[in-house]
Structure formats: C-alpha cells, structure tokens
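K.L.:
Sharing a sequence plus its predicted fold:
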Amino acid sequence: MKAAIAGGTGFIGKALTNELVKNGYDVYILTRNIDNKKETDSIHYVQWLAAGAAPEKQLQGVSVFINLTGESLNSGRWTDERKKRILDSRISSTREIIRIMNALPDKSSALINASAIGIYPNSDTDTFTEKSRAVGNDFLTHTVNAWEKEAVQADKAGIRTVLARFGIILGKEDGALPRMAMPYRLFAGGKIGSGRQWMSWIHVKDAARALRFAAENGMLEGPLNVTAPNPVRMNDFGKTLAKVLGRPHWLFVPAPALKAGLGEMSTLILDGQRVLPETLLQSGFQFEFPLVRGALDDLYNGRGIIKRD
C-alpha cells in the first residue's frame, strides 16, 4: 500500500512514517527540499510547493494522502503577520494536496487532514465529542474552521475525508512536552493559571497508530478526535509529570504573567477543552497509553504501560 505524507519530516510525521513502514507501506514524503534526503526501499521523497514541481508524476498508485503541514502554533507570539502565516500555510498546502489528488489518473481512496481540538470552545465544565456542534470564537477556532472547510473539498470530489482533530501530542524530544517539562527539570514547576483547565492529550505513538487506523478503516470519515480517552486537569498533569521526573510541583505561575509574556498565544496553556475520542473508541481502536501516567512513564522511564494514574 502506498501513502503520501505532507509534513512527513516533522514531529508527528516522523512517528507516522515509522508506523506505516513498520506495517508494510511504501511512504512518499512531500517536501520543499529533496536535497540530502536519504531514501530507502520504503521511504521516498517528492518535491512539492516549489517552482516547477509536479509531484503528481511521482505519486501514481498512492491510495491515501495524509496532510500534517502548517506553521507551528507555539514557535512565537501571535502577531498579525504570524497569524496570517499560520492560516495561509494550512490553506495553501491543503489546496495543493487536493489538486494533486484530482490530477492523478486513479483517484486515491482517502485524505486524512490534520486539524485540532481548538475548534471546540474553551470550557472547564463541558465535554466535547465529534458530535458536538459548539465552536469557539477565537483565532484557533477561526483557523481550524477555515482549514477544515478547505479539506472537505476533497469529500465533494468523492474522496473519503477524515479531519484528524489533534489534542496535545506527547513526545519526549519534540512537541509541547519538552517545553512543559523544562521548568520541572529546573525545579521550578507548578500550577499554571487556575490549574483547572483541561488538557486533552495523546501519546505520539497512539497518534501515529490512530492515523494508520483511519487510513485503513473505510468507514471513518469527517471529524475524528485524536486524543486519549482520559483527559486531565492541567494541575493534575503537572503533578504527574513531577512524579515521573522526580521533581517538586510547587511554583505558581499566575495567568496575567503568562499573558504578559506570551500574549494571545497563552491560550494554548491557560485554556482547554475536555475532548473524548468517541469515534475511535466506537470503531474499535485500542489505545496503548490510555492514561497520562503510563504515557509519561513510557516516554521518560521506558517502563511501558501503567494502567492507573
């Protein structure tokens, strides 16, 4: 089976590539720069979004496209210029993938397009599933809405389309977790803001497995919450992280201080949603790391799965 990944050299892209190759896929990674990329029998690099690039010529027989591209949300303050880049990078890449899929002589079976649980409103009390119709009214919601509207153009062309709404992906070397762990490593970790904000998370291995599950399950389409089944309050997450790292959980960081330092981007830390992966669970997906203690212990101590918090 052939799969094409846009964003295959990024954090989740690398984990997904490993997951697919391990399960017998030939993976074609779409990248702007193919120089110094080492190919294998199963991993191939295809240039796109560059002058003269015609990636469709190298993607014959690809059955599923997985789009993970987009400028990082947490790499700097959300100035007006950065907001534009965050949105435009997602829209342009999704539009190009659909163009490529439509240009292929044999129509691909599926598009799995990255999205985010930021489409749901921030709430300390409500729970959201794929059936929830409530949406937020901030920059994240606007971005996700526009992104998903672009992706469903593939569905209108008869291509099964999955909108993979990611929570916070936990990985030891990349993503949000290293930044969250740093204060604890410096003995300065503790409650952030109210501490009651929900954190809907998923281990990077389960995120990659969920994407492969979506690629292979022809009944899945539309929104798909890619989160673990047991979200936690931010303060509880911090306490668990402190235990795993063998550090104290004691320093309080007030919300105004974060807002002053990060600006609007502070919403990624101070706000949250309790999101459940109802569709994955009902479809029979089995999480390797359903609880946050097991996920963190696997990442930092290699102790495997722990079935309790």
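P.N.:
Okay, I see it. Numbers count the residues shown, from 1 in each chain.
K.L.:
from here on, contacts and neighbour counts on C-alpha atoms
P.N.:
Noted.
K.L.:
buried set for the strand or helix carrying residue 92?
P.N.:
Assigned by DSSP states H and E, residue 92 belongs to helix 80-103. Within helix 80-103, the residues that qualify as buried by neighbour count (16 or more other C-alpha atoms under 10 Å) are 82-83, 85-91, 93-94, 97-98, 100-102.
K.L.:
One more: stretch 285-297?
P.N.:
For stretch 285-297, the neighbour count (16+ other C-alpha under 10 Å) marks 287, 288, 289, 290, 291, 292, 293, 294, 295, 296, 297 as buried.
K.L.:
Tell me which of those fall in helices.
P.N.:
The members of the buried residues of stretch 285-297 that map onto helices under DSSP state H are 292, 293, 294, 295, 296, 297.
K.L.:
Could I get the full set of strands for the protein?
P.N.:
2-6, 26-31, 43-47, 64-67, 110-116, 127-128, 160-166, 168-170, 198-199, 201-203, 222-226, 232-233, 274-275 (DSSP state E).
K.L.:
elements contacting the first one?
P.N.:
Translated: strand 2-6. When contacts are defined as 3 or more C-alpha pairs under 8 Å, 6 or more residues apart in numbering; DSSP states H and E, strand 2-6 packs onto strand 26-31, strand 64-67.
K.L.:
Of the ones you listed, flag the one that's most buried.
P.N.:
Most buried of the helices and strands packed on strand 2-6 by mean neighbour count (mean count of other C-alpha atoms under 10 Å) is strand 64-67; its value is a mean of 26.
K.L.:
chain center to stretch 40-54: distance?
P.N.:
Here stretch 40-54 shows a centroid-to-chain-centroid distance of 23 Å under the convention C-alpha atoms, centre = their mean, to the nearest Å.
K.L.:
To clarify, my last question referred to stretch 290-301.
P.N.:
On the basis of C-alpha atoms, centre = their mean, stretch 290-301 sits 18 Å off its chain's mean C-alpha point.
K.L.:
and what of stretch 142-150?
P.N.:
Taking the mean of its C-alpha atoms, stretch 142-150 sits 15 Å from the chain's own mean (C-alpha atoms, centre = their mean).
K.L.:
and if you look at stretch 277-289?
P.N.:
Using C-alpha atoms, centre = their mean, we find the averaged C-alpha position of stretch 277-289 to lie 16 Å away from the chain's own average C-alpha position.
K.L.:
So which residues lie in contact with it, not counting its own?
P.N.:
By C-alpha atoms under 8 Å, 6 or more residues apart in numbering, the list of residues contacting stretch 277-289 from outside reads 129-130, 202-203, 206, 210, 213, 224-229, 295, 305-306.
K.L.:
this is the other structure I want to compare:
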Amino acid sequence: MKLLITGGTGLIGTELVKRLRERYSITVLSRKPKRAIEHFGKGVHALASLDEVQNIGDFYGVINLQGEGIADKRWSERQKLRIQQSRWGITRQLTELIQQSDTPPQVFISGSAIGYYGDQGSQTMTEDEVVERPEDFAQQLCAEWERLALAAQSEKTRVCIVRTGVVLASEGSALQKMLPPYLLGLGGPLGSGKQYFSWIHLQDMARLLEFLLEQDSCHGIYNATAPEPVPQAEFSETIAKVLRKSHFMRVPAWTLKLLLGEMSQMLLTGQRVVPARLQQAGFEFNYPSPAVALRDCLLPPSSRPQSS
C-alpha cells in the first residue's frame, strides 16, 4: 500500500518512515527531493510539490506533518505568518485534493499541537474538553489547522488529528536545546516551575501514528502525549538526576519574556494533557514516565531501558 507523508524528513517524519518503509511504499513531500532520497536511500520516493500528485486516491493514507518549526525563531509578525502559512496552506491543499477525489485515501492523519488548549493551569485536559478561544497565537494556529483537516472527513476517508506535546529524542529534539545549563551544573525550573509539561518520546510518537494509520475504528482528535505529564520543575529535576547534575538555578519568568517575547508563554504556562482516547483505543506507551524516557534519550545505549 502507498503512503504520502508531508514533512517526512523532519524529526517525527524520519522516525515514522523508518518504521513503515518495510511494509508500505512511501512518498515524502520535500522542498529538496534529491536530498530526501539521499536521506532515506532507495525505496522511498520524493516529490517537490503536491502539483506532482496526479491522483491523491493512489495513496491508501496521507500523513500530514509539515510545518515551520514553531520554536525555531522569535515570534515576529512575519514569523507568525510563516508558521501559519506553512501549516494551513498544505493542509488546505490536501483536504481539497481528498474532497475532489472519487476514490480518496482511506485515512488522513494531520498534525496539531497541545497549544490548542491554551493556558488551563493544572486542569487535566482530555480530548473531550471544550476550551474558549482567546487571542492566543498558538491556540488560534491549532484551531484553524484542525478545522482545515477535519473538512476532509467523509464516509470514504477517516480523519485523525494528533495534538502533539514536546517530542523527546536522543538527537535533534527540543530536549537538546534544554541541556546546556544542566551540563554546566546550572539547571533549574523555568519561571514558577508549577506549570505542567506534556511530552512524548519520539518512538512512541511514531508508534501512535502507525497505530492510528492501521486502526480502522480510530477517527477524530487524539492527544499525542505520554500519560504522565508533570510540573515543569519536576521534569527539570528529572533531567538533572539522569545526568547526575545539580539543580538549583531557577530561570525567572521575566528573563524568558525578555529573550523570547511572546513565545515565552509556551514555556511559562503549559498544559496538563493526557492521551485518554489513545489509551481507550488500546495503545500502550513504551515510555510512559519522564524518568524512563529521559534515561533512554540521555544515557549511553548500554544504560538505557529496553523497549519493544
């Protein structure tokens, strides 16, 4: 069976292609298709544009992971527009192709983020929670992103939306950006440290996408987060313990606001998100707790916990 994956050369996409390439014929969408083919090797196809897709119905499934890195640059108005367009544009195009097809893909999985929930304090957020829509950039970004994808839902195509937390990996993830202070023995909580931190291990992220792809009964919204969100101070302390470093240098909220501007709200508020619908569907996490996930990401292979 054929799959089309947008954002296939990113952190999540690369791990997903590694998992699926033996059982599916995979085409990735990339601005640099030659580089993508070199990245994956033989057996993976690459397109530079959706205009090259002659019939979206040739694909059993479409997985939409494309988007400008939300934390790559300070949120200027220009950068916020770039972040929006990189997600909304491709999602709108895919939905229109699916709607126009007489034989559309059987499943369309599209990304979103837990920023959809906004600042909810310590309230536990499941997929059933209804939230108000204040003038919050991340929340508005996700709400429109999801609306565009859900429009592809039909009797022929089931749609799954994945609201992703912070992805942890041994290389190339947000975790590596957090590490320098800890490695110097200067790690500590961000702001009050009471805000919740919802995260997921990269391998579980790829596994749950595979799960949603292959479970015909799955459709709608899914929280792509581990089942144990923790206060940021606890997560920070766990990093320090795994690395056997001290943990005492709290980063004041005003410092983050000065350095990051509006983006700092993602770090200072946070969400307490749990994957209720995934667990109800029978998905089991290999890395359910921060300690297990961080040991796998930060320690040498010989010291890591074993996973299936």
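P.N.:
That came in fine, so what should we check first? Remember, it's a predicted structure, so these values are computed and weren't measured experimentally.
K.L.:
Return the closest of the buried residues of helix 80-103 of structure 1 with respect to residue 177 of structure 1.
P.N.:
Closest to residue 177 of structure 1 out of these is residue 86 (20.8 Å), distances taken as C-alpha to C-alpha.
K.L.:
Name all residues that make contact with the equivalent of that closest one over in structure 2.
P.N.:
When structure 2 is aligned by TM-score structural alignment, the residue opposite residue 86 of structure 1 is residue 83. With contacts defined as C-alpha under 8 Å, 6+ apart, residue 83 of structure 2 is in contact with 67, 68, 69, 70.
K.L.:
Tell me the most packed of these, by neighbour count.
P.N.:
With neighbours set by other C-alpha atoms under 10 Å, the maximum within these is found at residue 67, which has 21 neighbours.
K.L.:
From residue 87 of structure 1, how far off is the aligned residue in structure 1 for that one?
P.N.:
Residue-level alignment of residue 67 of structure 2 against structure 1, with TM-score structural alignment as criterion, gives residue 70. Computed with C-alpha to C-alpha, to the nearest Å, the distance linking residue 70 of structure 1 and residue 87 of structure 1 is 8 Å.
K.L.:
Check residue 192 of structure 1 too.
P.N.:
28 Å.
K.L.:
Output the ones in helices among the buried residues of stretch 285-297 of structure 1 as JSON lines; include the columns distance to residue 217 of structure 1.
P.N.:
Formatted as JSON lines, those follow (distance: C-alpha to C-alpha, whole Å):
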{"residue": "292", "distance to residue 217 of structure 1": "26"}
{"residue": "293", "distance to residue 217 of structure 1": "29"}
{"residue": "294", "distance to residue 217 of structure 1": "27"}
{"residue": "295", "distance to residue 217 of structure 1": "25"}
{"residue": "296", "distance to residue 217 of structure 1": "29"}
{"residue": "297", "distance to residue 217 of structure 1": "30"}
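K.L.:
can you redo the contacts of residue 83 of structure 2 as CSV with distance to residue 48 of structure 2?
P.N.:
Conversion of the contacts of residue 83 of structure 2 to CSV gives the following (distance: C-alpha to C-alpha, whole Å):
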residue, distance to residue 48 of structure 2
67, 15
68, 16
69, 19
70, 22
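K.L.:
Show me the residues you listed that map onto helices.
P.N.:
Among the contacts of residue 83 of structure 2, no member falls in helices (DSSP H).
K.L.:
For residue 53 of structure 1, which non-adjacent residue is closest in space?
P.N.:
With C-alpha to C-alpha, 6 or more residues apart in numbering as the measure, residue 47 is the residue that lies nearest to residue 53 of structure 1, at 6.1 Å, once sequence neighbours are left out.
K.L.:
I'd say the match of residue 67 of structure 2 and residue 89 touch.
P.N.:
Yes: proximity of residue 70 of structure 1 to residue 89 meets the contact threshold set by C-alpha atoms under 8 Å, at 5.1 Å.
K.L.:
wait, what's in contact with the residue mapped onto residue 196 of structure 2 from structure 1?
P.N.:
For residue 196 of structure 2, the aligned position in structure 1 is occupied by residue 198, per TM-score structural alignment. Residue 198 of structure 1 makes contacts with 123, 124, 231, 232, 233, 234, 271, 272, 273, 274, as judged by C-alpha under 8 Å, 6+ apart.
K.L.:
do you know how far the third one is from residue 199 of structure 1?
P.N.:
It refers to residue 231 of structure 1. Shown here: residue 231 of structure 1 relative to residue 199 of structure 1, a distance of 6 Å by C-alpha to C-alpha.
K.L.:
what do these two both touch?
P.N.:
Where contact means C-alpha under 8 Å, 6+ apart, the residues bridging residue 231 of structure 1 and residue 199 through contact with each are residue 274.
K.L.:
Comparing these two, which residue is more hemmed in?
P.N.:
Remark: of residue 231 of structure 1 and residue 199, residue 199 carries more neighbours, 25 against 21, as counted by other C-alpha under 10 Å.
K.L.:
Hmm, the more buried one is touching residue 232, no?
P.N.:
Yes: counting by C-alpha under 8 Å, residue 199 of structure 1 touches residue 232, with 5.4 Å between them.
K.L.:
Now the common contact residues for the two.
P.N.:
Each of residue 274 lies in contact with both residue 199 of structure 1 and residue 232 under the rule C-alpha under 8 Å, 6+ apart.
K.L.:
Now do the contacts for residue 81 of structure 1.
P.N.:
Shown here is residue 81 of structure 1, which makes no contacts under the criterion C-alpha under 8 Å, 6+ apart.
K.L.:
returning to that earlier point: of the contacts of residue 83 of structure 2, just say which sits nearest to residue 43 of structure 2.
P.N.:
residue 67 (24.4 Å).
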